[in-house]
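J.: Could you look at this predicted model? Sequence included:
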Amino acid sequence: MVYRMIFNQTAYFGRGAINEIPAAAKSRGFKKAFIVTDRVLVDNGTVKKVTDVLDAAGMPYVVFDDVQPNPPVENIQHGVEEFKKSGADFLIGLGGGSPQDTCKGIGIVVANPEFADVLSLEGVADTRHPSVPIFGVPTTAGTASETTINYVVTDTKNKRKFVAVDPHDIPILAFVDPDLTDGMPRSLKVATGLDALTHAIESVVTPGAWSLSDALSMQTIRMIAQNLAKSVDGDVDAGEQMAYASYITGMSYSNVGLGLVHGMAHPLGGQLGVAHGVANGILLAPVMEFNKAYSGEKYRDIADAFGVEGAYSRDLDAVRDDAVAAVAQLTKDLGNPTTISEVGATEDDLEALARDAYADVCTPGNPRKPTQQEIFELYRSLM
């Protein structure tokens, strides 16, 4: 078996990491930045923290703040038009998953104009050229888009989300600066934290997992179990650990894949507009239950990370149950919804949700291969 691992060329971590952006850009011969972000981050002053650094270094830039949540195809196409007019030679993806995914789409299409429809990028994209160089600057602690080879786009016409998987889209540099993640509202800390936990657990149990990916993902699970609840309550040191945890598991799941939680979460976002992390939080424990007999000894490690006593000495079935229960309890304690009816799903939605989840690019990475009917029943059990 041959394993492939793709990471950023360079990454910077710690408070004040964004101050390294100008020198990193100039050392690579870049002259002008095209910052991809959203209006919320402009209004709350986050974008200014980065542009102040660029201003001080005398580096010109253009701010593209038209990114929408669950970014649609048209968002990327608009960004491509604006980039071409800007005279910029590198991109800064500044934000959570939506700005960074939009940034990746822009960079890929500019470098590979034959994919201008964006829809043709779905799945393992057959691009020939690396993206316009991207600097990934996260403002949330969950998606890890700054270090992945994936991005998610919404096909609004057909009310669905799709994943593009492309080594050409990985940011060449990442700047993980907890000063930018401290200001997340509580609800966003919950959603992005549960997203990161889902990435870690799914990348541990997927059949593609191996020693290096397990080391990254299991460290993430431990960090999240210790820090997520505290970060949500405002502990800035715990929040800093969550920023790093998100990145660490991103290095894992980007390379070994995800599973049914993401396969089922994407249709909830595409059809019903449910925030991705919220959807993952609803689905994680139930899908862990669905998968537990197919997880080998991995749930022992997960249970131990959550502080379950006797994780390595007690009966495996009992430990698996405890691992599922620990994740379910954390989700409940954080106040995330636990049913899909709470986020607007009805019985009439279930057939279409199951169809799209079965076809999702993440679903084949699940350790237990579900049928479309089993996915339907899982959704129905969460009404």
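T.: Yes, it's here.
J.: From here on, just use CA atoms for contacts and neighbour counts.
T.: OK.
J.: which residue is nearest the middle of this protein?
T.: residue 143 (2.4 Å; Cα atoms, centre = their mean).
J.: Report the contact partners of the nearest residue to that residue once chain neighbours are set aside.
T.: Using Cα to Cα, 6 or more residues apart in numbering and skipping the chain neighbours, the partner closest in space to residue 143 is residue 97 (5.6 Å). By Cα atoms under 8 Å, 6 or more residues apart in numbering, the contact list for residue 97 reads 143, 144, 145.
J.: Now do the helices in the stretch 1-150 of the chain.
T.: Applying DSSP state H, counting those that start in this stretch to the stretch 1-150 of the chain gives helices spanning 21-27, 39-43, 46-56, 73-86, 97-111.
J.: Would you reformat those as TSV and include distance to residue 207?
T.: Formatted as TSV, those follow (distance: least, Cα to Cα, whole Å):
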stretch	distance to residue 207
helix 21-27	37
helix 39-43	38
helix 46-56	39
helix 73-86	31
helix 97-111	25
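J.: this is the other structure I want to compare:
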Amino acid sequence: MIQNIQSPRQLLIGGGTVGRVAEVLAGLGLSRPLVVTDPWMVSSGTVEKLLAPLAAAGIRPGLFHETVPDPTDTVVMAGAAAFGAGDYDCLIGFGGGSPMDTAKAIALMAHPQAPAHIRALKVPHAANMAAAPVICVPTTAGTGSEATRFTVITDTETDEKMLIAGLGALPLAAVVDYELTLTVPPRTTADTGIDSFTHALEAYVSQKRNGVADMFAERAMRVIGPNLRAVYHRPDDHAAREAMMLGATLAGLAFSNSSVALVHGMSRPIGAHFHVPHGLSNAMLLPAVTRFSLASALPRYAQAARLMGCAGAGDADQVAGAKLLEELSALNAELNVPTPAAHGIDPDTWNRLLPTMASQALASGSPGNNPRVPDADEIIALYQEAYGR
């Protein structure tokens, strides 16, 4: 079996590594970055943790800080214009998934042969051409975008979250510094942590799974399982934060070389239409989707339960699978994950949009990777189950 494994050229992982970004750039022959971040990173001064070491090394980067949650096509085009107006040789995505995904999309749309609109690059198109390399510096332990060949951008005309995949979206390097996550609030810590676990689990049960992706997914679940509650309850637990950051990157490598599946396919429309943070919408769906899928990949789900520590090595697959379902529900309860109803989503609007959301979920391609592939009616039923009343 041929396995085509893709990853950044360099991963610099460890506490304090944000201070070594200039070394990474120099090693790659780069010196003129455009930093892509968000307004809070600037107003809070957090971006100075990156800019100050760069300045000390004599690097004066440009700064684009107009990124938004659920990054949009309009923001990407503004960023591409900013990139084209300067003499830049690379981009640095600094922040959570939104700035990193925006930086990747800017690199794609700044290419001389880029289409007029980024929707032309969504899957199944292979987005392999970028104007410049991207270096990612994540500040949350969740999306794994620093290690993936994906970016997700919202089409403002249709409210569709578009999955874009290709080598042009794969970072050249990533600097993974868990110390940047120490001030992340509990809600974001929980949402991004469940996001990273979902990446590992879906990569592990995906129909596109392979031995190398399995290795990353298994290790990710081993380190995320025992530490997710710890970082939620004890934000300054350095060992747990370090483990979660490593787990997020490993999970990113796993799904980038396997795939995500039904949870992500259904999650993106919730984010696009109701502006629910991505990790939170994953968490809302994960128990119901896992219950739907369990019998179609029982040995895999059972092993995931053992890896994350909620089932014992001697538990039969049926027992371990049941324990996984119990654990996912218990985790949502302990981390205060609301249902869409409890989150305040209007039931009439939710029900009206169900056919559209199901259609968009299927169009993303991710449900087709699921162990049990649903049709539109089954997706609508899962949305109804997850809604909660």
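T.: Yes, it's here. Quick caveat: nothing in here was measured; it's all calculated off a predicted structure.
J.: picking that back up, among the helices of the stretch 1-150 of the first structure, which is the most enclosed?
T.: Comparing the helices of the stretch 1-150 of the first structure by mean neighbour count (mean count of other Cα atoms under 10 Å), helix 97-111 comes out on top with a mean of 28.
J.: That one vs the second structure - mean distance after superposition?
T.: By mean Cα distance after the TM-score superposition for the first structure, the fitted helix 97-111 of the first structure averages 0.8 Å away from its aligned residues in the second structure.
J.: Let me know the angle separating that helix from helix 73-86.
T.: Compare the direction of helix 97-111 of the first structure with that of helix 73-86 by axes from the mean of the first three to the mean of the last three Cα atoms, to 10 degrees and you get 60 degrees.
J.: Can you show me the helices along the stretch 201-350 of the second structure?
T.: 211-224, 228-233, 238-257, 262-274, 278-293, 298-308, 317-334, 347-363.
J.: Summarise which helices and strands the fourth one is packed against.
T.: Okay, so that is helix 262-274 of the second structure. Helix 262-274 of the second structure sits against strand 160-165, helix 278-293, helix 347-363, with contacts defined as 3 or more Cα pairs under 8 Å, 6 or more residues apart in numbering; DSSP states H and E.
J.: circling back: for residue 257 of the first structure, see how far away the residue nearest to residue 143 of the first structure is.
T.: Computed as Cα to Cα, to the nearest Å, the residue 97 of the first structure to residue 257 of the first structure distance reads 17 Å.
J.: same thing with residue 140 of the first structure?
T.: 21 Å.
J.: who has more neighbours, the two?
T.: Set residue 140 of the first structure next to residue 257 and count neighbours by other Cα atoms under 10 Å: residue 140 wins out with 29 against 24.
J.: hang on, the earlier thing: go through the contacts of residue 97 of the first structure and say which is closest to residue 282 of the first structure.
T.: Checking the contacts of residue 97 of the first structure against residue 282 of the first structure with Cα to Cα, the nearest one is residue 143 at 16.6 Å.
J.: I'd say that closest one and residue 197 touch.
T.: No - at 10.1 Å, residue 143 of the first structure and residue 197 do not qualify as touching, with contact defined as Cα atoms under 8 Å.
J.: residue contacts, the residue nearest to the centre of the first structure?
T.: Counted by Cα under 8 Å, 6+ apart, residue 143 of the first structure has contacts 96, 97, 192, 195, 196, 246, 250.
J.: Repeat the analysis, applying 7 Å as the threshold.
T.: The contact partners of residue 143 of the first structure, taken as Cα atoms under 7 Å, 6 or more residues apart in numbering, are 96, 97, 192, 195, 196, 246.
J.: what's the answer for residue 356 of the first structure, then?
T.: residue 267.
J.: how far away is the aligned partner of it in the second structure from residue 336 of the second structure?
T.: Under the alignment (TM-score structural alignment), residue 356 of the first structure pairs with residue 360 of the second structure. Applying Cα to Cα, the value for residue 360 of the second structure to residue 336 of the second structure is 28 Å.
J.: repeat for residue 54 of the second structure
T.: 39 Å.
J.: Then residue 306 of the second structure?
T.: Per Cα to Cα, residue 306 of the second structure is found 24 Å from residue 336 of the second structure.
J.: Of the two, which one has the most company?
T.: Comparing residue 306 of the second structure with residue 336 by other Cα under 10 Å, the one with more neighbours is residue 306, at 23 against 12.
J.: just the strands in the stretch 51-200 of the second structure please.
T.: For the stretch 51-200 of the second structure, strands defined by DSSP state E, counting those that start in this stretch occupy the ranges 62-64, 90-95, 134-138, 150-155, 160-165, 173-176.
J.: Next, format the ones you listed as TSV and append distance to residue 128 of the second structure and mean neighbour count.
T.: Shown next, in TSV, are these (distance: least, Cα to Cα, whole Å; neighbours: other Cα atoms under 10 Å):
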stretch	distance to residue 128 of the second structure	mean neighbour count
strand 62-64	23	20
strand 90-95	16	26
strand 134-138	13	30
strand 150-155	11	25
strand 160-165	8	25
strand 173-176	16	26
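J.: Distance to residue 127 of the second structure added to these, as a markdown table?
T.: Formatted as a markdown table, these follow (distance: least, Cα to Cα, whole Å):
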| stretch | distance to residue 127 of the second structure |
| --- | --- |
| strand 62-64 | 23 |
| strand 90-95 | 17 |
| strand 134-138 | 14 |
| strand 150-155 | 9 |
| strand 160-165 | 6 |
| strand 173-176 | 18 |
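J.: List just the one of those that sits closest to residue 121 of the second structure.
T.: strand 160-165 (6.1 Å).
J.: what's the closest one packed up against?
T.: The contact analysis (3 or more Cα pairs under 7 Å, 6 or more residues apart in numbering; DSSP states H and E) places strand 160-165 of the second structure against strand 150-155, helix 262-274.
J.: Dump the ones you listed into CSV; add distance to residue 126 of the second structure as well.
T.: Output for these, formatted as CSV (distance: least, Cα to Cα, whole Å):
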stretch, distance to residue 126 of the second structure
strand 150-155, 10
helix 262-274, 18
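J.: mind checking which of the ones you listed is nearest residue 86 of the second structure?
T.: strand 150-155 (23.3 Å).
J.: What's the average distance for the closest one when superposed on the first structure?
T.: Relative to the first structure, strand 150-155 of the second structure is 0.4 Å off (mean Cα distance after the TM-score superposition for the first structure).
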